[in-house]
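A.B. asks: Model the following, please.
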Amino acid sequence: MEAPESRKRTREDDGALSIRSKRHQSNNGDWQSLGYCDYTVGWVCALPIEMAAAEAILDSIHAPLPRKEGDPNTYTFGRVGEHNVVIACLPASQYGTNNAATVASNMSRSYSSITIRLMVGIGGGVPDSGIDIRLGDVVVGNEVIQYDLGKVLPDGQFQRTGRTTTPPHTIMTAVSKLQADYESAPSKIPSILLDMLDRNEQMTSYARPSLPDRLFQRPHRETAKPRIHYGKIASGNQVVKDGETRAKMAEELGIICFEMEAAGLHDFSCLVVRGICDYSDSHKNKAWQRYSAAVAAAYAKELLSVIPTQQRRDTETTYPTTNPTLLQSRVEAVLNSLTFEQIDSRHATIKTQHSKTCQWLLGHSKYVEWLEPIHFASHHGFLWINGKPGAGKSTLMKFSYTYAKNKWKATADANVISFFFNARGVQLEKSTEGMYRSLLFQVIQKFPDVLHDSDHIFQARHNQATWDIETLQALFTHAATKLGQRQIICFIDALDECDISEVENMVEYFENLGDQAAESQTKMYICFSSRHYPHIDIRNGLKLTLEDQPGHGEDLEKYVRSKLRAGNSKASQEVSAEILERASGVFLWVVLVVDILNREFRDGRIFAVKQRLKELPDGLSNLFKDILCRDNHNMDDLLLCIQWILYAARPLTCEEYYFALVSGLDPSPENLVRYDRESTTPAAMELYLLSSSKGLAELVKSKARTVQFIHESVRDFLIKDNGIRQLWPNHAASFKSYSHDRLKQCCDTYCNIDISERVPQGEPLPNASSEQAKELRTRVSKEFPFLDYATRHVLHHANAAEDDISQLTFLKNFALKRWLHLYNLFQRYEVQRYTAKASLVYILAEHNLPSLVRSAVNNGFDAHPKGERYGYPLLAALRNGHEEVYKALQPHCNALDKIIDQNDYHKGFSIPKITTVLHYAAEHGNLLLLTHLLGFMTPASDAPDERRGRTPLSYAASSGSEACLRALLSCGSHIEAADKDGRTPLLYAANGKNEAIVRLLLDRGAQTEAADKDGRTPLSYAGNEAIVRLLLDWGTQIKAADKDGRTPLSYAAESGDKDVVRLLLDRGAQTEAADKDGRTPLLYAAWLGESEAIVRLLLNWGAQVETADKYGRTPLSYAVEGKGSEAIVRLLLNRGAQTEAADKDGRTLLSYAAESGDKDVVRLLLDRGAQIEAADKDGRTPLSYAASVKRNEAIVQLLQSRGAKSSSSMISS
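C.D. replies: Okay, the predicted model is just below:
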């Protein structure tokens, strides 16, 4: 065994640790992030060289996870075959059993899903054990004994008390399997080592040393391949450096290997694997250490290859399991996934109310009633403010939201949130997805604890990068149930600026949520505002029509009196009265009319004011028409202005708008030059915006100051009220296509601007992500403000125009080479750039421009040019889900397999070679690719994959794509096809929590009782109440136990879904159904679950609080070291659990609590009378166990303050 000095980290050792960063670079394709619960193999090393060897044999390295509170370990994450592995190393220069115990304990606590535990590294062999052990061989420990733990007897003899531990049964069966394999086939260790050295050129020191093994004369071996030995390993804190001592202990205890850590892992039941680097005597050198570490790691990898993976119900989630003190990493991850750039943009652009207006709402009887808890049962927390377009609803909502926000901002138990729909914004600003994400962001930001017990919601997402409405609603409902006595006041403005079908769904959802809130007395108040909806109403709620309110009329009067520059004459009073009489409660009409009349006053035409007022029409639409048609001045500017605001791919900045119009109105060389801010000032540009739009457009005051109409009703007038037909009747029939063609021309013209002084076209561009490229983009954008937009969207506008105006001539004459140079200039990432040989058809396909693709390929352009990121236009369309582009290319797919082969698909989609394209399509829910393959490539739709033996149907069932599932079923895919683990598509669907998928499979004849090789049925995997109910309704057996004797109730109790547990109990599940280890559902809920509610539910249904498993441990014994911790412990104690219950080893609850590290639980047990000096069979007290874990200093102090005394057992441990 290596000497202590060999345990010290050297510069050479530090070099070994650098392997990890290099492996990251060599495995970028596999670089992924999983969740805490995804790791099922725990691997502990003592030395950096051992960790380096472990990392080097990984098939891929995963992204690191945030460190859990209280865990000082530093981990490497990766994959070996189908196993996800987490690796930890002892601290530098610290070795021995106690340090190993600390590292392993922290690993177990942070990664509770670990079922396979390994201690892998180097050790000292015993050459005189009767076994031919040599340097570089491997010893697999079937027993481990701590040889230096004991006590000195009165006669001076040393009596060992260290217990012998054996590896878990499941691991030893795998050892037997591999041992049997060696009888007929050679070990794969040599090939694993060769692969490791090939992939890690810097690890030459891990190759087999050329030095001969001369310490012991033995017969020559025919091969240098390592041999595997099985036997007892001795472990201790002392270094064995004497040959005679080694031989004596080996003979006495039957030992074949010595090492220094494994005895500390009696609570981390594991297999110890040691590569022999010396003979545990005085002949110490490091020549064999690295090779021996690599040999041990290679054996461990080969062993894992024969251990089947165990599917867990929660392996899909990427979120860490929560605990009562919600992890900050969970909160940050959720907030980051919910937020978006324009999350509060609309609120900022709404004009603040005029001085002293809107105050009336706060005292309005319905507003007061809305916020009074006593009336909640009648209105369910809803107030709906409706009104005419332009009446001032958004301004009123902004006022009431701001007032409420200020009123309750210092109140810890109140949260005021809002969302203002914006029809002129990006998709998330005008959709209910954006609304839910924004509201949830605000709720979680102030009340992060509402995420507690939400694992089942995130599991259902299946690692999806985007949110769906169902999941957002589920999370919002969950958050509402976690409010307790806290309250939420919510303002949602401009429902009319969202799609009507989305609004209907949203109102129905909030109605149901309001019903639940009224029943549970949850304080959730929601105020909507919208135009008058003829078909949408809410069952319960207060309603307020804005234009009918006296207070609103008074606000209009205050505005006119303040803003109309007419003096106090009788004539001016008559003008004011007429304005208010004709306003019909529409604030925007008043604002526009007052502005028009003030111009007459400014010109001194007081005598013309009354006449001008009479000429102004009633109603917003008529007023807009009057404003736009009163004169024919600059009508070309007005037309192009309206076209840009209506049909721009995104809102333009003021500078972009100015040069967009210049490009279309006067594209002379002297105008299309570098932007000179001295000759064309920002103020001049804003003035041009005002004149070209005739006052109906503005520069909104938000983070991104963009050009918009002054109100959504302007757009309504132009589109819905046929304003365009009235203004430009010649273009009305195809105005949209005509407009896009005009905008395309503007873009194309500006793209021909000369920028060669800044960016010579023939010279290569700097790397897209470099600082040089960033500076170049910034400089070009400042000098040519419209160039970025023009380059990115010229083809977009051409595509939109193609429906009515042929773009073939444009495509044939398109300056592709120049466009490529400009496009590449504006890309921030190198992978998004095109090569100089990129084809136009490929670009059109990747940018999802189907009309242009169809025009091009139908008129002589090559439909399948090879090259670029995805290889072919067809693959670019399939990869990005561009269905219409695919349809345009589809007629040109004859003999496609002669053009595009399987390798092209694998390359274009970055598919691993061991995965077929069809399996990939099914797994990722890519219906477009799936149907293409089924239609053109005639793949075997039932072929199992190489990894797990899963069929495409199996992957479709777990991906959640009902359409993919239907497509495969229609091709005759076998519905009961099981994978290597015996899992059918129905089982994966039940685990995937998609009710529609499960129902479809059942309708097609899937067997509800089809169990996997562990004996688990779909019901035991189902964690969603709807799926559980569905399976039960189809007759599945509720009491069916798996091979370990666990029932569906047992798994549900662990998972944390109270509704599932309640349903199973209602349907007859037995609370006392114990598994083969005697563990009941209550025990699992107390131990591995984290829901106090489930424990309470089981107890209320008669679960026995003192039922012990075969180890003599009760639910309370496990609860003291479980996830739920203090709350569950307190509940069990209150229900009669005994504090002095000891297991078969004599360990008490306090003993386990002291070791696990929860100070609150230890204090609670002491307060309830737990005996502080109660010792187990080894004589160890709670203080001994607490002291054995380095991080438990606070618990040690607590126990000592309560009278605990140190003992010899504590010292020896």
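A.B. asks: Every contact and neighbour count from this point should use C-alpha atoms.
C.D. replies: OK.
A.B. asks: who are the neighbours in contact with residue 1211?
C.D. replies: residue 1184 (C-alpha atoms under 8 Å, 6 or more residues apart in numbering).
A.B. asks: part of a helix, is it?
C.D. replies: Yes: when the secondary structure is assigned by DSSP: H, G, I helix; E, B strand; the rest coil, residue 1211 falls within a helix.
A.B. asks: separation between it and residue 1161?
C.D. replies: Using C-alpha to C-alpha, to the nearest Å, we find residue 1211 at a distance of 24 Å from residue 1161.
A.B. asks: can you list contacts of the longest helix anywhere in the chain?
C.D. replies: Counting residues, the longest helix found in the chain (DSSP state H) is helix 500-520. The contact list for helix 500-520 (C-alpha under 8 Å, 6+ apart) reads 376-377, 380-382, 431-432, 473, 477, 495, 522-524, 536, 538-540.
A.B. asks: Tell me which residues of that helix come out buried.
C.D. replies: Using 16 or more other C-alpha atoms under 10 Å as the test for burial, helix 500-520 gives 502-503, 506-508, 510-511, 513-518.
A.B. asks: just stretch 805-822 next, same as before
C.D. replies: 806-807, 811, 816, 819-822.
A.B. asks: Let's have these in CSV, adding secondary structure and distance to residue 55.
C.D. replies: Shown next, in CSV, are those (DSSP: H, G, I helix; E, B strand; the rest coil; distance: C-alpha to C-alpha, whole Å):
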residue, secondary structure, distance to residue 55
806, coil, 59
807, coil, 57
811, helix, 53
816, helix, 48
819, helix, 46
820, helix, 43
821, helix, 43
822, helix, 44
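A.B. asks: Next, the second sequence, to be compared with the first:
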Amino acid sequence: MAECLNVLRFHNTRYQKIVREHQGSLEWLWSHEKYQNWSFSDNSSILYIMGKPGSGKSTLVKYFRENLRDREPLTQSACFASFFYSFRDGEYQTSHYSMLRSILYDVLNQNESFFYHFQREFHMYQDMKDGRSEEHRTGWPYESLKQITLSLGDHPRTAERSYFIIDAIDQSDEDDRRRIIELFGELCSKKACIVKVFFGSRPIATLDRYINSPEVIWMQVMNKEDIRAFVDSFLGPNLGFSDDILSRATEYIIENAHGVFLWIRLIKEELLGYSTTGCSKGSIFRFLKRLLTELEGLYERMLGELEGGSCQDITDGIKMFRFVLFGRQPPTILELQHVLAIPDGPNDGVTEESFQDDLVICMDKRIFHCGRNFLEIKGRGDEASVQVMHQTVRDFLLRPDGSAAASRFKIQVNGNHTWICTICIRYLIPFAAYTTPKANSTDIGPGFWELEHFEKYVQYLEGRPLINYRLSFLPIHMQKTNGYCASEECSRLVSMLVGYMAPENPATYLIGDWICTVFARAKLHEANEDHFRDQLL
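C.D. replies: From the prediction side, this is the model:
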């Protein structure tokens, strides 16, 4: 069973990034008629949390996942499996294949009695894998995972329930979305055990058509009092509004929020920013009434502020947006810092010295200055990642007939993977050209290094956070371009890169084979790459 779990293991990144509920909010869920009909029934069923973008659906789904055992004593021994789709966190996080792996791992990890549903398919997968050479091996077949998921409904009925908590279905891959929704419906139609499915999503036709569930909760109908509490938490304490103006401002915001928490969050930032200039309470209220009452309008206002920046501000902002929107995973702050230091003009060159000179100091401030509230930082320290604030930001920036498309921040969908490929290769060139640190100035080649040489080289590599991304995902970005590998620009850059792959260069030991594989080049030099990498590790 342990080997089966290892194959299924998948890191769902979205859950930890979801904003927690405001203190005291969402309590209404447990007494809601639709929830109680769904929860107290001994039949398998689906509860559907529907809401506008930014209305707090994901926060509610996370709140439910974290508090169900405390609020419902009968669930103490229940099995919980969850997945939170996210377009912002990269393609793996929108994949139905990833979702199935994740929930099946949760089920099996919590209750080994389910293993017999896995055994037959797992043994078939092992036989298939053993019968292929290593380079032709694939993961556990997608259809097999769907079959196992469906078979869970045949598990003998016990007092224990199985909960499947799936958020942001609207952000999942459109391919096969309908079949996945139908699969959960079929799972609930089985009578052997009790299955409870908790869906969160914005309204989409696929869901409305294929989820046959009378239990639907609309967020914007239920969150008015939660919004009131959130507004009171910053209008009074942060802005010092007196009772009369506090009441008028609160009612104005609630009336114009239309159930969208995200709009209020942006309004809060606008009001707090305006108040720092030194102004009266009345002028703050008048400023509030001048702010637009739709997300689109606020986004246009934010975009206008970005367009007023310098040419360098706009250049950096566009580079951030392109890498965040089209990268395979959210970049860390350090990775994005290195992206900005790589020039992307057709005739631009990069050296180690120019690269070091162009590294931005105080990168968190640069992200806010060039990305405003469109971008947000999640986490702390060196591993903190950067992503767009909400899925609606992605939609706004990439809409072909929208405001962004007519601005200086126009980001076309086509060509971004080619741009990332170019940045990736340019990043490797100074690494290859200047890869040996000055502390290692020695005539001893890497094949004869001692421990101290490896330790210094590891320190050098730790200062190159983008190398791992380049080696892992550059081939995938190349697959998404139309013949980039055969382009003149790619050929020129790869030739420069290969030119530095000498036997005495440690980069040859690290990425020589990778270059040959990715760019179909002949073997560069004889080098004991495996031994060299083992020593580094």
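A.B. asks: Please state their TM-score.
C.D. replies: Here the superposed chains carry a TM-score of 0.80, computed using TM-score structural alignment, normalised by the length of structure 2; 496 aligned residues with a C-alpha RMSD of 3.8 Å.
A.B. asks: Need the residue closest to the centroid of structure 2.
C.D. replies: residue 89 (1.2 Å; C-alpha atoms, centre = their mean).
A.B. asks: Tell me which residues touch it, please.
C.D. replies: 13-14, 328-330, 387.
A.B. asks: now residue 321 of structure 2
C.D. replies: residue 371.
A.B. asks: And the contacts of residue 89 of structure 2, which two are furthest apart?
C.D. replies: 14 and 328 (14.2 Å; C-alpha to C-alpha).
A.B. asks: which residues of the stretch 351-500 of structure 2 fall in strands?
C.D. replies: Here the stretch 351-500 of structure 2 has its strands, by DSSP state E, counting those that start in this stretch, at 375-378, 385-388.
A.B. asks: Between the ones you listed, which one is closest to residue 119 of structure 2.
C.D. replies: strand 385-388 (38.1 Å).
A.B. asks: and the closest one, what does it pack onto?
C.D. replies: Counting by 3 or more C-alpha pairs under 8 Å, 6 or more residues apart in numbering; DSSP states H and E, the packing neighbours recorded for strand 385-388 of structure 2 are helix 311-326, strand 375-378.
A.B. asks: Save those as JSON lines, and put in distance to residue 108 of structure 2 too.
C.D. replies: Formatted as JSON lines, these follow (distance: least, C-alpha to C-alpha, whole Å):
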{"stretch": "helix 311-326", "distance to residue 108 of structure 2": "34"}
{"stretch": "strand 375-378", "distance to residue 108 of structure 2": "30"}
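A.B. asks: who wins for proximity to residue 469 of structure 2 among these?
C.D. replies: Residue 469 of structure 2 lies closest to helix 311-326 among those, at 11.8 Å (C-alpha to C-alpha).
A.B. asks: what's the following helix or strand after that closest one?
C.D. replies: Using DSSP states H and E, the helix or strand that follows helix 311-326 of structure 2 in sequence is helix 333-340.
A.B. asks: related to what we said a few turns ago, which stretch of structure 2 lines up against the very next helix or strand once past the longest helix of structure 1?
C.D. replies: Toward the C-terminus, helix 500-520 of structure 1 is succeeded by strand 523-530 as the next helix or strand (DSSP H and E). Aligning strand 523-530 of structure 1 against structure 2 (TM-score structural alignment) gives residues 194-201.
A.B. asks: Over to stretch 965-985 of structure 1?
C.D. replies: Going by TM-score structural alignment: stretch 965-985 of structure 1 matches no residues.
A.B. asks: Can you tell me what residue 396 of structure 2 aligns to in structure 1?
C.D. replies: Using TM-score structural alignment, residue 396 of structure 2 sits opposite residue 717 in structure 1.
A.B. asks: now the residue nearest to the centre of structure 2, what's its secondary structure?
C.D. replies: What three-state DSSP gives for residue 89 of structure 2 is coil.
A.B. asks: what's the counterpart of it in structure 1?
C.D. replies: Per TM-score structural alignment, residue 89 of structure 2 is aligned with residue 425.
A.B. asks: before we move on, the earlier item: most tightly packed of the strands of the stretch 351-500 of structure 2?
C.D. replies: Ranked by mean neighbour count under mean count of other C-alpha atoms under 10 Å, the strands of the stretch 351-500 of structure 2 are led by strand 385-388, which reaches a mean of 24.
A.B. asks: mean distance, that strand to its aligned residues in structure 1?
C.D. replies: Once fitted to structure 1, strand 385-388 of structure 2 is off its aligned match by 1.3 Å on average (mean C-alpha distance after the TM-score superposition for structure 1).
A.B. asks: now swap in stretch 117-124 of structure 2 and tell me
C.D. replies: Between stretch 117-124 of structure 2 and the corresponding residues of structure 1, superposition yields a mean separation of 3.9 Å, by mean C-alpha distance after the TM-score superposition for structure 1.
A.B. asks: which residues sit against that stretch?
C.D. replies: Contacts for stretch 117-124 of structure 2 (C-alpha under 8 Å, 6+ apart): 4, 144, 148, 151-152.
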